[in-house]
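>>> sequence unknown, structure follows:
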């Protein structure tokens, strides 16, 4: 085991092969000799995270490429927990309000500031400890989940829930929830976190877990950075070989939306032996003002690890990943056409896939910055509301397209989620995700139209006792936001506990 300069400052050794701030990321393991480009495809070639220019933008730039930048005036670049404490205390002494930013995936005005100060977690990126006996890993909040998983793969381990491309950090994922095709088994990413350290906005370092300071623990998760800066996270691990384990895709195709809703609902409620699952319905406009749609649901089951299965996986995904690689490198009309070919490839998914190909499938085939600008809207709701929720939200999107000409294609990705974190105020643990991934028409959605849409979407969500995924656009109305925010309950509980403790202290004195 080696110790780097950053590891010494943090008081913890880094694992061998884990980068110090001055080193390159660990190499991605060789999954059968495939060229490196097949494992490093960027799902948004025209949006570069690691550049000074990117600091003026968030994910809104993908939906609105002409948006003006909002550049910060000051950047804090901590490498250790002590650096975070120092930065927060300095900002407080100067009367500055810090925004916390990892890679800028939010599109809800969370990580950009015009002329303000940003704490960038780019170099807070180490894997501090892997506890094989306890099946946990302790990582810094700015570590990219894909790189963590690649390092763990060398030990036959993996993250149960991982972001779907190679720029999602552990802290960013924990600040919003974190969903994957395995969420029907493992829940949100926050459901897999055991302990964390964070720095309050007063500059105090707090250690908390499910047992220790549990109120602080739950209010920081999904907290969008409101309560402080996450510094380290300890997350559960699973035994798995994601790069070589092949699964069989039991998929069903649908040609009308009513049949898709019924079929997806049944699959989500009864996953059986499915280790990973997802469904998608895509609605394309027609020239006559109508539309046509098609959909599928994929449930990935264990299968015999044969040469045939591995070959089917490799041939199919080489072709699909080739589409993803070429996207963004061709003239615009060809890029647009390739995007639709890629969407067809998502609907007609390969029959066999490695676990890693399942986890990264969509983002390695479809580039969000190619073709029509795209926007996401994500809803989480109790599973027993799935059918009604799908119909109402889907009808809402189609109505906005018909009346305001704001969307081109409409796609809805659906998954099941079993989450303790979401199971509040009488909700059970069984949830569903509806992720709308929309093509945006040129000039079809101004700020007012967007606010109108998300207000109606929030109201549907509230009516079904659901939540929004808060890094996608929500209404600006504080009352609505509080109702759809999964963190609001835990913050309220923490405040009540703190008030009760203060009252008890006064009475005791």
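Structure's in. What do you need? What you see is a predicted model, and the numbers here were worked out from it, not measured in a lab.

>>> when you work out contacts or count neighbours from here on, use the C-alpha atoms and nothing else.
Noted.

>>> residue 250: how many residues sit nearby?
By the criterion of other CA atoms under 10 Å, residue 250 has 16 neighbours.

>>> so it touches residue 300, yeah?
Yes: in this structure residue 250 lies within contact range of residue 300 using CA atoms under 8 Å: 6.1 Å.

>>> what touches both of the two?
Jointly contacting residue 250 and residue 300 under the rule CA atoms under 8 Å, 6 or more residues apart in numbering is no residue at all.

>>> buried ones in stretch 78-91?
78-81, 83-89, 91 (16 or more other CA atoms under 10 Å).

>>> what would these look like in TSV with distance to residue 311 and secondary structure?
Below are these laid out as TSV (distance: CA to CA, whole Å; DSSP: H, G, I helix; E, B strand; the rest coil):
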residue	distance to residue 311	secondary structure
78	45	coil
79	43	coil
80	44	coil
81	46	helix
83	48	helix
84	47	helix
85	51	helix
86	53	helix
87	51	helix
88	52	helix
89	56	helix
91	55	helix
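
>>> comparison target, given below:
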């Protein structure tokens, strides 16, 4: 049975907060759900009372304070079931990647998890899910096989390739504004050991290393994922994960980058269990994808002060899949943890495509930039079909086509 908390109740303050310390939300009620029936009841209660509605499991990805809303917490619905024969995991909306990693690892299987085991599975997946196995196996959203969803009218529907196929397409990367996902089934992959970690260098040869990187990625196999970081403390870091069968090949493939960067200051690259290879990430205050690293962009990024910059290689299976999430044809993304200088802004305006990625997007006003124009139009049509009144409008929401057309 669900627990209902109002302001002043014991536990209300602990459950109303997001992980973002800049937010201090005061919802009208917090509902701690334990079953799908609890989720349906919460949706119908919010509708009956005219309350805005928001969902939160771990609190990752919460970008606005849901004051006055009914906040549904799903962290108690954290079930994980693994079918090793079918290579499928079925999870509840409160499950975290650490739960799935622990359940799948004994069978030599791996999910397309994120960079931290503490991140919630469902929010990460419906937002696209760019993990360290993405170049080999695709975005996490593309691995979804089935979802059960409570829609805006309180109905529980199954969405897969045969049933509610339009909704199935939309929730695989279109975000959480199409309903409350109560069960998610997705593929697992035969990955148990990987060659992963990071090598840290001084920053003296950063420009030469980035110039090498833009040539090097053209020959990188899908089994190898990499990111280059220019850190606030003046270091250059090469992060990598190789998931091929011959793990020694990973070191050989990476050698040209390390040679370009100069003598290493630290090296954590090693063969480890995939479940133990948490790789971390960079807070994305600024994000764009680029088709190439021009000399101007390299120069601007290398000389950007008091900033951490992450340049990440996409491509591979990501580019070959056709799901709703992301702009698939750009080979690189650029993340900064600050608002960039005019020099970087101008360079990104020339080389970037003006995109965002839902999992990295802190600004609800820019949701459209996370999708191609065709996919954005299709997502809005699906939204209009399943939630024409925009009941699910909190956070990174897709507006219904009818609302935008009549504005």
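It's in. Keep in mind it's a predicted model, so treat the numbers as computed, not measured.

>>> any chance of the buried residues of stretch 78-91 of structure 1 in TSV, plus distance to residue 178 of structure 1?
Converted to TSV, the buried residues of stretch 78-91 of structure 1 look like this (distance: CA to CA, whole Å):
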residue	distance to residue 178 of structure 1
78	24
79	24
80	24
81	23
83	26
84	23
85	26
86	29
87	27
88	26
89	29
91	29
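
>>> what are the buried residues along the helix or strand in which residue 505 of structure 1 is found?
Counting by DSSP states H and E, the element that carries residue 505 of structure 1 is helix 488-508. Residues of helix 488-508 of structure 1 classed as buried: 488-491, 494 (neighbour count, 16+ other CA under 10 Å).

>>> then stretch 132-147 of structure 2?
132-147.

>>> ok, stretch 75-85 of structure 2 next?
Across stretch 75-85 of structure 2, burial judged by 16+ other CA under 10 Å covers 75-80, 82, 84.

>>> so what touches that stretch?
Residues outside stretch 75-85 of structure 2 that contact it (CA under 8 Å, 6+ apart): 32-35, 56-58, 88-96, 99-100, 103-104, 107, 109.

>>> out of those, which end up buried?
Neighbour counting with 16+ other CA under 10 Å marks 32-35, 56-58, 88-96, 99-100, 103-104, 107, 109 as buried within these.

>>> take those and keep only those in helices.
When those are checked against helices (DSSP state H), the matches are 99-100, 103-104.

>>> top strand in structure 2 by residue count?
Longest strand in structure 2, counting residues (DSSP state E): strand 193-202.

>>> now which residue in structure 2 aligns to residue 138 of structure 1?
For residue 138 of structure 1, the aligned position in structure 2 is occupied by residue 90, per TM-score structural alignment.

>>> over to residue 354 of structure 1?
In structure 2, the residue matched to residue 354 of structure 1 (TM-score structural alignment) is residue 272.

>>> that's a helix at its match, yeah?
No: checked against DSSP: H, G, I helix; E, B strand; the rest coil, residue 272 of structure 2 lies outside a helix; its state is strand.

>>> ok, it - how many residues close by?
Each residue near residue 272 of structure 2 was counted by other CA under 10 Å, and the total is 14.

>>> so who does residue 95 of structure 2 touch?
75, 77-80, 120-122.

>>> list the contacts of residue 179 of structure 2.
Residues near residue 179 of structure 2 by CA under 8 Å, 6+ apart: 149-152, 392.

>>> if you could redo that for residue 250 of structure 1, that was the one I meant.
Residues counted as contacts of residue 250 of structure 1 (CA under 8 Å, 6+ apart) are 298-301, 351.

>>> skipping adjacent residues, who's closest to the alignment partner in structure 2 of residue 228 of structure 1 in space?
Alignment note (TM-score structural alignment): residue 228 of structure 1 maps to residue 179 of structure 2. Of all residues not flanking residue 179 of structure 2 in the chain, residue 151 sits nearest, at 4.6 Å (CA to CA, 6 or more residues apart in numbering).

>>> distance-wise, check the one you found relative to residue 44 of structure 2.
10 Å (CA to CA, to the nearest Å).

>>> and in structure 1, which of the contacts of residue 179 of structure 2 remain?
Contacts conserved in structure 1 for the contacts of residue 179 of structure 2, using both residues aligned by TM-score structural alignment, their matches' CA atoms under 8 Å: 149-152.

>>> in strands, which of the residues you listed fall?
149-150.

>>> isn't residue 153 of structure 2 right up against residue 45?
No: assessed by CA under 8 Å, residue 153 of structure 2 is found out of contact with residue 45, at 10.8 Å.

>>> contacts for the helix or strand encompassing residue 216 of structure 2, please.
Taking DSSP H and E as the criterion, residue 216 of structure 2 maps to helix 206-216. Outside of helix 206-216 of structure 2, the residues within contact range by CA under 8 Å, 6+ apart are 230, 236, 256-257, 260-261, 292-293, 295, 298-299, 302.
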